[in-house]
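Participant: what would the 3D arrangement of this be:
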Amino acid sequence: MYIVAILGNITILYIVKREQSLHEPMYYFLCMLAVTDLALSTSIVPKTLSIFWFNSREIAFGACFTQLHSTILTNSIVAKISLAVVLRGFMIILPIPIMGSRWPYCKTNIIPHTYCKHFSVVSLACADIRPSSYYSVCVTFIVPSVDGFLIAVSYTQILRTIFRLPTNDARFKAFGTCGTHLCALSALYIPDLFVSLMQRIGSYVPLPVLILMANVNLLVHPMLHPIIYGVRTKQIRDRLLWIVTQKRA
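Facilitator: Below you'll find the model as predicted:
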């Protein structure tokens, strides 16, 4: 899954950079998603693999909290939207490692996980971690709820436009694209919410199952996004086929 994620996202970045006709807002956002997926998986998976391959079971304190860190369009508007998305992510996530790094850790330094998942780390603190836990729970539920509401509003507008399309074929293609995007969103939010909930009621779920679910969930999004947004996008698919056939020739 990690190999597919790396190759898929790098391929998308390469194709968009190389093909001048793809230098448009839609593909800029696709590249942002690819960079995010690469950063997410690469910040965690290599260290996880080193545990199994080289028995490297230690991680520095700082590195652990680093792992705790998703009108007519013009380039200017795209840049502003991109900046807003990045700032939103930092503002939401940054309090988690800041609060967690301030707790005194006098218990065991063994984390029952393959990477520094928030709840697994702060559970080792010798302090009242309720502020950190409450904030984490709020992020887990409020962010998907707000995003879900905004997505619903957006798709309401999209559906209105789809029903105004002149032909059934155009409507079918539009519905297919929207369905694909909704599947991608479901693959992002539902497993993450499920894993977060299971982490907090872990006494009912065997620890190996929790660890497996968390690791698979970590790789699902970076692996699926190049397939959903790349392979199904005609311009990227055609350009990839052209590059492959040219190299063979």
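
Participant: from here on, contacts and neighbour counts on C-alpha atoms
Facilitator: Noted.

Participant: helices of the protein, residue ranges please.
Facilitator: Assigned helices in the chain, in chain order: 2-18, 25-42, 45-54, 61-66, 75-93, 95-102, 118-122, 130-163, 168-200, 207-225, 234-248 (criterion: DSSP state H).

Participant: so which of the ones you listed is the most surrounded?
Facilitator: Of all the helices of the chain, helix 118-122 has the most neighbours on average by mean count of other Cα atoms under 10 Å, namely a mean of 20.

Participant: coming back round to it: right, and the helices of the chain - which one's nearest Asn109?
Facilitator: helix 118-122 (8.9 Å; Cα to Cα).

Participant: and that closest one, what other elements does it pack with?
Facilitator: For helix 118-122, the packing partners by 3 or more Cα pairs under 8 Å, 6 or more residues apart in numbering; DSSP states H and E come out as helix 95-102.

Participant: got the contact list for the helix it packs on?
Facilitator: Contacts of helix 95-102 with the rest of the structure, by Cα atoms under 8 Å, 6 or more residues apart in numbering, involve 65-66, 68-69, 118, 121-122, 132, 135-136.

Participant: the structure of the following sequence is requested for comparison with the preceding one:
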Amino acid sequence: MFLNKSHLPATFLLTGMPGLESLYRWISFPFCFMFFMSIVGNSLILLVIIKDYKLHQPMFFFLTMLAITDLLFTLVTSPSVLGIFLFDYKVIRSQLCLLQMFFIHSLSITESSLLVAMAFDRYVAICHPLRYTSTLTSSAVAKAGLVSALRGTLIHIPPVSSLQFLPYCNGNALSHSYCLHQDVMELACHGTNTFNIMYGLAIILCTVTLDLILIVLSYILILRAVFHVTKMDRYKLFNTCVSHLCAVFLFYVPIVALSIVHRFGKQVSPLFMNIMANAYLFLPSVLNPIIYSIKSKQIREVLLQMFHGRPRDC
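Facilitator: The predicted structure is shown next:
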């Protein structure tokens, strides 16, 4: 089972929904539907923004990056999840597990960074509208996207790589239907993963926690600005932020809850933990395209034109 005392197990065993094994075939239907909705929804968002030059604006460029991130998230996680619920195949090779883990965590930090960039976009648009085009140029948006991707990628190379050199004393059974760093780390022998624990805590504080603070500060400044306009204008300004606020809620609530459960909820039932993990996995990538399609008039009009041949309003 083990290569030697200082390396990863040859394989890991993934976990689906503990106690519901007899219902896996039925459970696979909503999972397949959610994966399908994620792929179709995010692909449509990309197609709409690429197709219509009027949507070639900073806000929609950031939305394009968000859709690409969600799409990659779905493609990275779908093989192991569907393998369990469709074919009851729970084995994953250790190197594939590390690769999946790396992409999941990297994409999560990238998405968090993009949500910060989108909050800044809303702040400039509402608080400094005259400087919007000069501040958020195409070059600035591209650099923000590149920094987000590099930040998510580089920060996870050390902890994921270090897992290969830990001794493992606690078997090879993981808690979820895909690989997470903290899940694999818990299988290491006691006292050997201090670096991963401290580094993981530093990542949370310097990325997700910091990003959430920056987003909150952005909206505090936005609130201060909108209180000085008329009630009608206030409604219009708030309405431009609703989609982003929903995306923030969908992303941060599951990821924060899952981190808390992993670190402090030792007595939490495995089924509840898996539900939380799947919420972290599916909610943003499935619902973000729906929310932006409903709340964004420009995207909605292009979609109507694509599917019904309805001309856009002048």
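
Participant: and the TM-score between these chains?
Facilitator: Comparison of the two superposed chains (TM-score structural alignment, normalised by the length of structure 1) gives a TM-score of 0.89, and 246 aligned residues with a Cα RMSD of 2.1 Å.

Participant: follow-up on the earlier one: save the helices of structure 1 as TSV, and put in distance to Asn109 of structure 1 too.
Facilitator: Below are the helices of structure 1 laid out as TSV (distance: least, Cα to Cα, whole Å):
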stretch	distance to Asn109 of structure 1
helix 2-18	28
helix 25-42	23
helix 45-54	16
helix 61-66	10
helix 75-93	23
helix 95-102	14
helix 118-122	9
helix 130-163	19
helix 168-200	19
helix 207-225	17
helix 234-248	46
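
Participant: so which of the ones you listed comes closest to Thr108 of structure 1?
Facilitator: Proximity to Thr108 of structure 1, assessed across the helices of structure 1 by Cα to Cα, is greatest for helix 118-122 (10.5 Å).

Participant: what range in structure 2 does the closest one sit on?
Facilitator: Aligning helix 118-122 of structure 1 against structure 2 (TM-score structural alignment) gives residues 181-185.

Participant: was I right about Ser218 of structure 2 contacting Asp121?
Facilitator: No: in this structure Ser218 of structure 2 lies outside contact range of Asp121 using Cα atoms under 8 Å: 9.5 Å.

Participant: check contacts around Ala119 of structure 2.
Facilitator: Counting by Cα under 8 Å, 6+ apart, Ala119 of structure 2 makes contact with 215, 218-219, 244.

Participant: Phe307 of structure 2 too?
Facilitator: No contacts exist for Phe307 of structure 2 under Cα under 8 Å, 6+ apart.

Participant: what residue of structure 1 takes the place of it?
Facilitator: By TM-score structural alignment, Phe307 of structure 2 lines up with Val244.

Participant: check Met198 of structure 2 too.
Facilitator: Alignment note (TM-score structural alignment): Met198 of structure 2 maps to Tyr134 of structure 1.

Participant: just Leu237 of structure 2 next, same as before
Facilitator: Matched to structure 1 by TM-score structural alignment, Leu237 of structure 2 sits across from Ala174.

Participant: against Arg160 of structure 1, how distant is that match?
Facilitator: Using Cα to Cα, to the nearest Å, Ala174 of structure 1 is found at 11 Å from Arg160 of structure 1.

Participant: center of structure 1 - which residue?
Facilitator: Ser70 (4.8 Å; Cα atoms, centre = their mean).

Participant: Leu219 of structure 1 corresponds to which position in structure 2?
Facilitator: Checking TM-score structural alignment: Leu219 of structure 1 goes with Phe282.

Participant: against Thr74 of structure 2, how distant is its match?
Facilitator: In terms of Cα to Cα, Phe282 of structure 2 sits 8 Å off from Thr74 of structure 2.

Participant: overlap of the contact sets of the two?
Facilitator: Counting by Cα under 8 Å, 6+ apart, the contacts common to Phe282 of structure 2 and Thr74 are Phe35.

Participant: hang on, the earlier thing: what's the most distant pair in the contacts of Ala119 of structure 2?
Facilitator: Using Cα to Cα, the contacts of Ala119 of structure 2 span at most 12.0 Å, a distance reached by Ser218 and His244.
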